[in-house]
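Visitor: Sequence first, then the predicted structure, then my questions.
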Amino acid sequence: MADIWENIADAIPDKPAIIYGDRRYNWAEYEDRAARVAQVLTAHGLEAGAKLAIYAYNSAEYMETQFGAFKARLCPVNVNYRYLEAELTHVINNSDSEAVVYQAQFAPRIAAIRDQLEQVKLFLEIDDGSGEHLEGAVSYEDALQAAEPMPRIERSNDDLYMLYTGGTTGMPKGVMYDHKSFATALLAKGFEMREMEPPTDASSFGPLVQQLHAANATSRAIPACPIMHGTGMWIGAMIPHSMGGAVILFNNSHFDPHALWQLAANEKATDLTIVGDVFAKPMLAALDDAKTAGTDFDLSSLQMMGSSGVMWSTEVKRGLLNHIPHIAIVDSMGSTEGSMGSSITTAENINIDKTATFEMNDTTKVLTEDGKPVAPGSGEMGMICNGGMVPLGYYKDEAKSAATFKTFDGVRYSIPGDFATVEADGSITLLGRGSACINSGGEKIFPEEVEEALKTHDSVYDCLVVGIPDDRFGQKVTAVLSLNDGAIFDETQLTTHVRSQLADYKAPRSILLVDTVPRAANGKAGYKDAKETALKMLDLVTT
């Protein structure tokens, strides 16, 4: 990726690369700052292959640090900014990170775990106006200004790229790719969406982006969702960057849909990347509000809205197209472990679009557990197997890697746990994840982690955690629990207890008291029964 972006910077040095509030960096400035980041990291002892954690909201520094890491053959590690101390410690230590680049507002959290981070050689602190500071940390901006840009070096196609995910893997794990396989697969998909042939080598990107700029055909992209996740970084930033486009960074510490639309209008954005209904519903409401008030946003430049990872309902797509009829809506099905399929909705085909129905990638199969293809129109359920962008595995977890990445008939597939049926026309209908993983607002939550946090409270005897349908967040975390004899049920106290141990978004939104938590005779969790119980207690059962 560094080779590609360096070629682009040489070809279009004066064109915009990063827009973040009042700060605007052209490609030459962006490449220069990234080279300074690379020099700072290597000067502090990070050698090729070393890992560094990035703990920040969407910002110019996030993008610069990632680019700089690639330049120095280092592996950036994304850290969810919602994590509290236990989760933060796990990701930094599990990834073997030797540096942490973070926004100053997170300094108190890092200070609380600093003595547990034995491998970290450098704390590089981004001044965000919060007034917080970690003793002994190095100022990000001061370090960049004092450094000379690191000279360009030869890199290997086998250099490691890694994205941490909390998906079906329990505690967050690093999904590993080599740079060549990752870049080839990701950019092929990005160019395909724009009906273009991708370049075959890094040196070809320069001439291509010059042509795109001459034809006024480059992107001005806003990743409205967090770039700490794959959807925001891959679709919202990496693909537009690799086509010579500008990435417009939206302050996502608090999601304001009105501010997002105004930013899109002001910056004449061409692309917006979101995460399903959790973003699209409030964005649609903001458009409705503006129309009622007679203050419609000028979105004439917008060409595409993209999403991946969670449900984006047809009703919401229809509402958006009523306001912006000229755009294409690209809904991708996939996970950090690989892309599987997509659907493209326009004003012309919205009436035949069906929620959770996708066209499979050429490399995607729906197979039974013994590796046999599911026949189209049979109604049989199978596992979605992605045979294209297949990771190397999970970092330091051979057992989970073997369970997720399997070979059938000589083809290696990624099987993250999604199940689907194959329609008669060859499209697939997503049924859901085979595990009990909960997807709430684009965040993936492993039930056992929440259950264990609840069980540490003195009043709790047993519990299960399930995802219940929610109009805005897709699913809401719901606990079904029983109490110890003589204990008093206090929902507020239990929620506060969980929030003291885990990130806020993992805390149950509802806690339901039952006499006995559903379990099989062998003690295995009865998630299906627990969910049915929760639906009945919340009066959400339909007939």
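Guide: Cool, got the structure.

Visitor: alpha carbons only for contacts and neighbour counts from here, please
Guide: OK.

Visitor: ok, and the closest non-adjacent residue to the spatially most central residue of the chain?
Guide: Of all residues in the chain, the one closest to the mean position by CA atoms, centre = their mean is His229, 2.3 Å from it. The shortest distance from His229 to any non-neighbouring residue, by CA to CA, 6 or more residues apart in numbering, is to Asn78 (7.5 Å).

Visitor: who touches the residue nearest to the centre of the chain in this structure?
Guide: Shown in contact with His229 (CA atoms under 8 Å, 6 or more residues apart in numbering): Asn78, Asn80, Leu163, Thr165.

Visitor: So the residue nearest to the second one when sequence neighbours are not counted: helix, strand or coil?
Guide: With sequence-adjacent residues excluded and distances taken as CA to CA, 6+ apart, Asn80 is closest to Met228, at 6.3 Å. Here Met228 is coil, with the state taken from DSSP: H, G, I helix; E, B strand; the rest coil.

Visitor: if I look at Met228, how far off is Asn26?
Guide: According to CA to CA, to the nearest Å, Met228 stands 23 Å off from Asn26.

Visitor: Compare those two and say which is more crowded by neighbours.
Guide: Met228 (23 against 18; other CA atoms under 10 Å).

Visitor: Check whether the more buried one really touches Val79, as I assumed.
Guide: Yes: in this structure, Met228 is within contact of Val79 by CA atoms under 8 Å, at 6.5 Å.

Visitor: Now for the two: what residues contact both?
Guide: In contact with both Met228 and Val79: Ala56, using CA under 8 Å, 6+ apart.

Visitor: on that earlier part again, so the residue nearest to His229 versus Met63, what's the distance?
Guide: 11 Å.

Visitor: So between those two, which is more surrounded?
Guide: Shown here are Asn78 and Met63; by other CA under 10 Å, Asn78 has more neighbours (25 against 21).

Visitor: Which residues are in contact with that one?
Guide: When contacts are counted by CA under 8 Å, 6+ apart, Asn78 touches Ala53, Ile54, Tyr55, Leu163, Tyr164, Met228, His229.

Visitor: What of His258?
Guide: Contacts were defined as CA under 8 Å, 6+ apart; by that measure His258 touches Met283, Ala286, Leu287.

Visitor: one more structure, for comparison:
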Amino acid sequence: MAHNFADLFEHAVDAYGDDRLAVVEGDRRLTYTGLEEEANRWSSALADLGVGAGDHVAVHLRNGVDCLALILGILKLRAVPISINYRYAGAELTYLYDYSDTCVLVFHREFGPAVTDAVTGLDTLRHTIVVEDGSDATRLPDDVLEARTVLDAASPARPAGERSADDLFLVFTGGTTGKPKGVMWRQEDLWRSLAGGADYYTGEPVPDEYHQSRSGLGGDPARYLILLPLIHTSGLMPSFTGLFTGGTMHYLPHFSATEALEEIESETIQIAVVAGDAMVRPIVERLREGGRDTSSLFMISSGAAQFSPTVKADLLGLLPDLMIMDAFGSSESGFGGLGVVTKADLDSG
């Protein structure tokens, strides 16, 4: 059997089905079966548009059910998801769509004007699909397809066919040191490095591809709040790790410290995945105002950004029972290391 992201997700679906929530975004709550059916619809819809193994599909979406289901649907087809930074505009977008050989582009309506400007004249782009997000943007590319229309006409059945551990996954650099570049990964290698395919401390591979889905059967599902964007591996890989082991992924389309704390309280979140100082500083400020029950939270996991000792100390001063995990790596190397800090560590120097 293949060590492949789509297969690993399907193993979790087979293990948990309708018995567990897989993903929560506001009022949208899908079980593992429900999330797979939505992913299967994306697979079916994209296949009907001519997408096949090795084709590139751009994901220009904010965090949420649609983004996660689309990525899983692309992987089920053995196609390649192309993560688009939703802060890009103009020439940056045109460059990335063109450089990545995107054949189908899926985007939230709020990005419609920027997308329309960027796709003009791109020969490789065959279709654009707009996902509704409550925004009122009216300028969209010519012949754009409505996501809900194509999904409602698509099959929710699991696509047939074998996949490979060698199936491609592209990780794009952030563009902070030049134009974004695509780093090519075998899916098995990325799984081993960043999505639970090996022990992070010992480096030992897990026994088999069913290990993660089995491991979550023995207890209640862990509840994750993923605040990092799914278009970044530091947001997507923790999501995959959580899904493969039967957890429940919670998402906010826009980062807000206030909304994050509200979600932690109302949904009794246990693990929050953040981008270092950039997210934790405003969370600390809101915590200092008081009035939030964060007693369910036992871990903050950070990646993709600096998490300074002073901000860690501020957070642990307010939440002394918390464990902080600080991971580092790169697009090219994957997992580079992991640090763990608790209040006891600070107190002991």
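Guide: Noted; the coordinates are in hand. Just so it is clear, the structure is predicted and the values come from calculations on it, not from any experiment.

Visitor: Translate the residue nearest to His229 of the first structure into the numbering of the second structure.
Guide: Taking TM-score structural alignment, the alignment pairs Asn78 of the first structure with Ser83 from the second structure.

Visitor: Apart from its chain neighbours, what residue comes closest to the counterpart of Ile8 of the first structure in the second structure?
Guide: Matched to the second structure by TM-score structural alignment, Ile8 of the first structure sits across from Ala12. Using CA to CA, 6+ apart and skipping the chain neighbours, the partner closest in space to Ala12 of the second structure is Ser213 (4.9 Å).

Visitor: Name the nearest residue to Ile226 of the second structure, sequence neighbours excluded.
Guide: Val273 (4.9 Å).

Visitor: To which secondary structure element is that neighbour assigned?
Guide: Element membership for Val273 of the second structure (DSSP states H and E) is strand 271-274.

Visitor: how big's the offset between that strand and the first structure?
Guide: Once fitted to the first structure, strand 271-274 of the second structure is off its aligned match by 0.8 Å on average (mean CA distance after the TM-score superposition for the first structure).

Visitor: Tell me where the stretch 101-250 of the second structure has strands.
Guide: Remark: strands assigned in the stretch 101-250 of the second structure by DSSP state E, counting those that start in this stretch are 102-108, 127-131, 145-146, 168-172, 182-186, 223-226, 248-251.

Visitor: Past the last one, which element shows up next along the chain?
Guide: Spelled out, that is strand 248-251 of the second structure. Past strand 248-251 of the second structure, the next helix or strand by DSSP H and E is helix 257-266.

Visitor: Quick one: distance of that following helix to the chain centre.
Guide: Taking CA atoms, centre = their mean, to the nearest Å, one finds helix 257-266 of the second structure lying 19 Å from the centre of the chain it belongs to.

Visitor: just stretch 9-25 of the second structure next, same as before
Guide: Distance, stretch centre to chain centre, for stretch 9-25 of the second structure: 16 Å (CA atoms, centre = their mean).

Visitor: So which residues make contact with it?
Guide: 29-36, 64-65, 210, 212-214, 217, 221, 240, 243-252.

Visitor: What residues of that stretch count as buried?
Guide: 9-13, 15-17, 20-25 (16 or more other CA atoms under 10 Å).

Visitor: what about that stretch, how long is it end to end?
Guide: 19 Å.

Visitor: Could you do stretch 222-235 of the second structure as well?
Guide: Stretch 222-235 of the second structure has an end-to-end distance of 16 Å (criterion: CA to CA).

Visitor: corresponding residues in the first structure for it?
Guide: Under TM-score structural alignment, the match for stretch 222-235 of the second structure is residues 219-232.

Visitor: How about stretch 130-137 of the second structure?
Guide: Against the first structure, stretch 130-137 of the second structure falls on residues 125-132 (TM-score structural alignment).

Visitor: Stretch 297-309 of the second structure too?
Guide: Under TM-score structural alignment, the match for stretch 297-309 of the second structure in the first structure covers residues 302-314.

Visitor: Distance from that stretch to the middle of the chain?
Guide: Distance, stretch centre to chain centre, for stretch 302-314 of the first structure: 14 Å (CA atoms, centre = their mean).

Visitor: that older thread, list the buried residues for the match of stretch 130-137 of the second structure?
Guide: For stretch 125-132 of the first structure, by 16+ other CA under 10 Å, it's Glu125, Ile126, Asp127.

Visitor: which residue sits closest to the second one, ignoring its sequence neighbours?
Guide: So the one you mean is Ile126 of the first structure. Using CA to CA, 6+ apart, the nearest residue to Ile126 of the first structure is Gln103, at 4.6 Å.

Visitor: before we move on, what about Arg126 of the second structure?
Guide: Nearest non-adjacent residue to Arg126 of the second structure (CA to CA, 6+ apart): Cys103, at 5.3 Å.

Visitor: give me every residue that touches that neighbour.
Guide: By CA under 8 Å, 6+ apart, the contact list for Cys103 of the second structure reads Val51, Asp55, His56, Val57, Ala58, Thr124, Leu125, Arg126, His127.

Visitor: Distance of the counterpart of Asp101 of the second structure in the first structure relative to Met333 of the first structure?
Guide: Matched by TM-score structural alignment, Asp101 of the second structure corresponds to Asp96 in the first structure. According to CA to CA, Asp96 of the first structure and Met333 of the first structure sit 30 Å apart.
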